[in-house]
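In: One predicted model, sequence on top.
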Amino acid sequence: MLDALRAQYPGWPQPFTPPPPVYKIVPIEGTGLGMVATEDIAGGATIARERPIFLMPRVIPASPAERRRIDDSVVRMLHSENRRAFYALKNAQGNAAPSEVRGIMGTNSFEAGPFPTYPARYAGMARDMSRANHSCSPNATHSFDPATLTHVLRAFHSIRAGEEVTISYLSDTLVSYEARQEELSCGYHFKCGCKVCRLSGEARMVSAISRRVIRERTYPGPMREDEAAFEVWLSNAVRRNASARDPSKGMSLQLPEMDALVWASMEQEGCYEPGLWELVLERLVKASAVLENEDAVRHYAKKAAELRTAQSGSDGGWYAVAENPRQTEWWAKRSM
């Protein structure tokens, strides 16, 4: 694996420059320590980038006693400061964990990889990022960069100074309130009190419906339906543009209804479903360009740039669209 890494990433691990500090680790009422922004953070911006204290396979094919010996020996080899930082983290699994080391890892580690030629799943311990608390409507997301061997935390959207930086511990943020609480209780032994879980009555019902709307649009059938509906909308809009002297005046067409609804639901819930949000925003950008709505093109393209950067480190060309809405091929489109 080491040879493959060096072949793919010359000089591996490649050097990196940590971003300027924009957070501090402080006590948070009810959750222990947490990460709080010390200045305003823009959507897509890097909050933290750090090399893991250590990496370890999620699964080690050995007897329980041998695994415990390996775990303990790895932690013993750490620098004393890192070792203290590791043992200061919570072991939510308690005695149910095969060892204290595995319990702390299971509670606080991040996915690391993938690594070339080696399919095993790795867990990485990030010293500061491991202090980020959970929210069912997180404002930040984690990724791993194999080239620099770093964990990266970026903002989904703007975060104000003094606001807590949160991530999701859930395998699926779109499930019901009850299902979210059950997963967090079983895996981490706490009851979530985030802003979404504090909702009650009608507000909680609206939240549940919004998440269900997002979930349903991720299924293959509805995804095909939404694409087909957009093509019909686009055909009507282009035909109208072609027959109008000034399509920007008197334009009665609205943005595609389902895409507008899904995006509004994502914004409301803070749930940007991979594989869906970019398709939705792409259609909204195209539709806004056809309708010659510069502000809307900028708005949706900027959101796409922030989310793409947050999840991958690259804006995917969306900032260029936001800067020059009239330069897209869809602006005032009159033919298919």
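Out: Happy to help now that I have it. Remember, predicted model here, so these are calculated numbers, not experimental data.
In: Please make it C-alpha for all contacts and neighbour counts, starting now.
Out: OK.
In: quick one: the spatially closest residue to G124 that is not a sequence neighbour and A287, what's the gap?
Out: In space, and not counting its chain neighbours, G124 is closest to L55: 4.6 Å by CA to CA, 6 or more residues apart in numbering. Distance, L55 to A287, by CA to CA, to the nearest Å: 45 Å.
In: Then N133?
Out: From N133 to A287 the distance is 38 Å (CA to CA).
In: do V36 as well
Out: V36 sits at a distance of 38 Å from A287 (criterion: CA to CA).
In: of these two, who's got more company?
Out: Taking neighbours as other CA atoms under 10 Å, V36 and A287 compare with A287 leading, 27 against 24.
In: Over to that one. Which of the three states is it?
Out: Following DSSP: H, G, I helix; E, B strand; the rest coil, we place A287 in the helix state.
In: Does it touch L255 like I think?
Out: Yes. Contact status for A287 versus L255: in contact at 6.2 Å, counting by CA atoms under 8 Å.
In: what's around the residue nearest to G124, how many residues?
Out: The local packing of L55 (other CA under 10 Å) involves 19 other residues.
In: dropping in the other structure now:
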Amino acid sequence: MIRPNDMVWKRDFKTRKDEIISLPSHIPVARNQGVSPTTSMLLDSDILEIPNGKPAGFDRPGFDQDTDIKAAKTAELILTTLPPPRPDRHDVRQFTEAILPRDAKDILFNLPGFPVFLEPLVKSDIDDHKPDETPCNIDTTPSQDSTGVHASREVMTGDVILCERPLVLCPGYIATADRHSLLQAHVDRMMQEERNAFFSLNNRYNSKDKIYDIYRSNAIAVQIPGCATRFVVVCRVISYVSHSCRPNAELIWDAASLSMSLRAIWPIQLGEEIFISYFNETETGPTLEMRQKWLTENYDISCQCSACQNPDWAKSDRQRVIIQRASTADYMNFYLSGDAALGDWLKDVKAADNTIYKRAHKMFEFIDLERFYGAAPWYHFHQICTVYAALGDLKNVRYWALSAAFVTLGHCGHDGGWLAIHNNPEKIDVWDCKKKLKDTMQ
């Protein structure tokens, strides 16, 4: 749909190589905001299932360049301001300047409720506590003389630190005969305040094409549901967040509200710097050498985070490898074998009660030490909650289910159904089954 303020950009595909907009495939990736729990819900029989799958929104989108090139080569691009101004909506004061293929704009406007109301910031979706103070600020990091984002209040796991609409949204790949003119037209559409914010962002390249350099330096990969094209956004504040191999925050993208959220995945103290991870360790590898090699090749930086500066790096490497292998292998094994070990324990009246959860406790000990969850912490939460539920241990089920709710909230933007487990542990399908099994054997 073309609106009065839209600009149509006709393209000549006789491109020169240096005029193709192709943002790096190794840029940070925001997880998609989940719209509902995956498997944890009250069933018709009022029995609860403990979540055993990755929550909705946990997938990191891949990048298929051929698909993106094909999707981008439509007859025209639309330069548009999103969301459309609405006098009855006080949240429509943050605008995003977008470059979109026509089909992508139609898909976006057909998302249910688009643009979804941009909720006022709350400290925690679970506690529903509304803070008065600004959650974070941009300033210079004293130790590195660089710009970073720091917490201006204490932040708990799962809290929304910041939620903002991006300054710009555009495809990660555009074939155009005049890259500079297209990007200049894009930036010229911004209001002066937004334009100033854009040109204040970090620039790692410093070539003659400043606008393109700022795009490349600050882009975050996102998806529009139902659209094959990979998109990127550049944010006013969130683009300043630095990398750490022990991140304390996660990026979550919600296309329906056209917003990027920064959520805490660990508690953050007042004044502490906020970090995300620029990579997925299932691809780069968990060891110090693997991480440093990837960061040098893709960002030309030598990471100085606490994990990389750990004097006992060999022990740290071993622990991170164990976490990564367990969370990946066990996670896949769960679906391939139905978690046979746990199933056997549930059926065996003679099996020791601590057989299964000892390993899960040890894994969480490593996770706490390394500040690293691996690919699928949900597997360990599922296993430990199932064991305590089978033993009828109300206190421990509630403790671990609430922990899982906060962790899932931080990673995915919703609790994944774990709050239902916390509130109604006796309705879990395996509740107290070990005691019942022993009673039947007597």
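Out: Received, thanks. Worth saying up front: this structure is predicted, and the values here are computed from it rather than measured.
In: which residues of the first structure fall in helices?
Out: 2-8, 64-76, 80-87, 100-108, 177-188, 201-216, 220-243, 257-269, 277-290, 294-312, 318-323 (DSSP state H).
In: quick one, which of the ones you listed is nearest to A161 of the first structure?
Out: Nearest to A161 of the first structure, of all these, is helix 294-312, at 18.3 Å by CA to CA.
In: after superposition, how close is that closest one to the second structure?
Out: Once fitted to the second structure, helix 294-312 of the first structure is off its aligned match by 2.1 Å on average (mean CA distance after the TM-score superposition for the first structure).
In: now that helix against helix 257-269, angle please.
Out: The directions of helix 294-312 of the first structure and helix 257-269 differ by 60 degrees, with axes from the mean of the first three to the mean of the last three CA atoms, to 10 degrees as the criterion.
In: Which residues does helix 294-312 of the first structure contact?
Out: For helix 294-312 of the first structure, the surrounding residues in contact (CA atoms under 8 Å, 6 or more residues apart in numbering) are 43-46, 140-143, 153-157, 278, 281-282, 284-286, 288-289, 314-319, 321-323, 325-326.
In: and what of stretch 51-67 of the first structure?
Out: 78, 82, 98, 112, 120-127, 149-151.
In: now it, how far from the centre of its chain.
Out: Chain-centre distance of stretch 51-67 of the first structure: 26 Å, with CA atoms, centre = their mean, to the nearest Å.
In: Test my guess that A237 of the first structure contacts Q254.
Out: No. Using CA under 8 Å, A237 of the first structure makes no contact with Q254, being 9.6 Å away.
In: what residue of the second structure matches up with R212 of the first structure?
Out: Aligned counterpart of R212 of the first structure in the second structure: V321 (TM-score structural alignment).
In: Leaving out sequence neighbours, find the closest residue to its match.
Out: Leaving aside its sequence neighbours, V321 of the second structure sits nearest to P286 (CA to CA, 6+ apart; 6.0 Å).
In: Would you mind finding the match for that neighbour in the first structure?
Out: Matched by TM-score structural alignment, P286 of the second structure corresponds to V175 in the first structure.
In: in terms of contact, does that match touch I209 like I think?
Out: No. V175 of the first structure lies out of contact with I209 (CA under 8 Å); the separation is 10.5 Å.
In: Which residue in the second structure aligns with L55 of the first structure?
Out: Under TM-score structural alignment, L55 of the first structure pairs with L169 in the second structure.
In: Return the distance of its match relative to S239 of the second structure.
Out: For L169 of the second structure, the distance to S239 of the second structure (CA to CA) stands at 13 Å.
In: likewise H180 of the second structure?
Out: Taking CA to CA, one finds H180 of the second structure at 22 Å from S239 of the second structure.
In: next one: K347 of the second structure
Out: As defined by CA to CA, K347 of the second structure lies at a distance of 51 Å from S239 of the second structure.
In: more neighbours, the two?
Out: Using other CA under 10 Å, the more surrounded residue of K347 of the second structure and S239 is S239, with 19 against 12.
In: show me the contacts for the more buried one.
Out: Going by CA under 8 Å, 6+ apart, S239 of the second structure touches L201, N218, A219, I220.
In: and if you look at H422 of the second structure?
Out: When contacts are counted by CA under 8 Å, 6+ apart, H422 of the second structure touches V397, R398, Y399, A401, L402.
In: Map it onto the first structure.
Out: Matched across to the first structure, H422 of the second structure falls on A322, judged by TM-score structural alignment.
In: what does V285 of the first structure align to in the second structure?
Out: That one, V285 of the first structure, aligns with C385 by TM-score structural alignment.
In: Look up how far Y212 of the second structure lies from that match.
Out: Counting by CA to CA - C385 of the second structure and Y212 of the second structure are separated by 49 Å.
In: Of the two, which one has the most company?
Out: It is C385, of C385 of the second structure and Y212, that has more neighbours when counted by other CA under 10 Å, with 27 against 20.
In: Give me the number of neighbouring residues for the residue lying closest to the more buried one once chain neighbours are set aside.
Out: Of all residues not flanking C385 of the second structure in the chain, V397 sits nearest, at 5.3 Å (CA to CA, 6+ apart). Using other CA under 10 Å, V397 of the second structure is surrounded by 26 other residues.
In: What does V397 of the second structure correspond to in the first structure?
Out: The criterion is TM-score structural alignment: under it, V397 of the second structure has V297 as its aligned partner in the first structure.
In: For its match, give its distance to V280 of the first structure.
Out: From V297 of the first structure to V280 of the first structure the distance is 13 Å (CA to CA).
In: try G113 of the first structure
Out: Per CA to CA, G113 of the first structure is found 28 Å from V280 of the first structure.
In: can you pull the contacts of the residue lying closest to M258 of the first structure once chain neighbours are set aside?
Out: Leaving aside its chain neighbours, M258 of the first structure sits nearest to D226 (7.1 Å; criterion: CA to CA, 6+ apart). If you count contacts by CA under 8 Å, 6+ apart, D226 of the first structure has them with R217, M258, D259.
In: could those be laid out in JSON lines, adding distance to L5 of the first structure?
Out: Shown next, in JSON lines, are those (distance: CA to CA, whole Å):
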{"residue": "R217", "distance to L5 of the first structure": "38"}
{"residue": "M258", "distance to L5 of the first structure": "44"}
{"residue": "D259", "distance to L5 of the first structure": "41"}
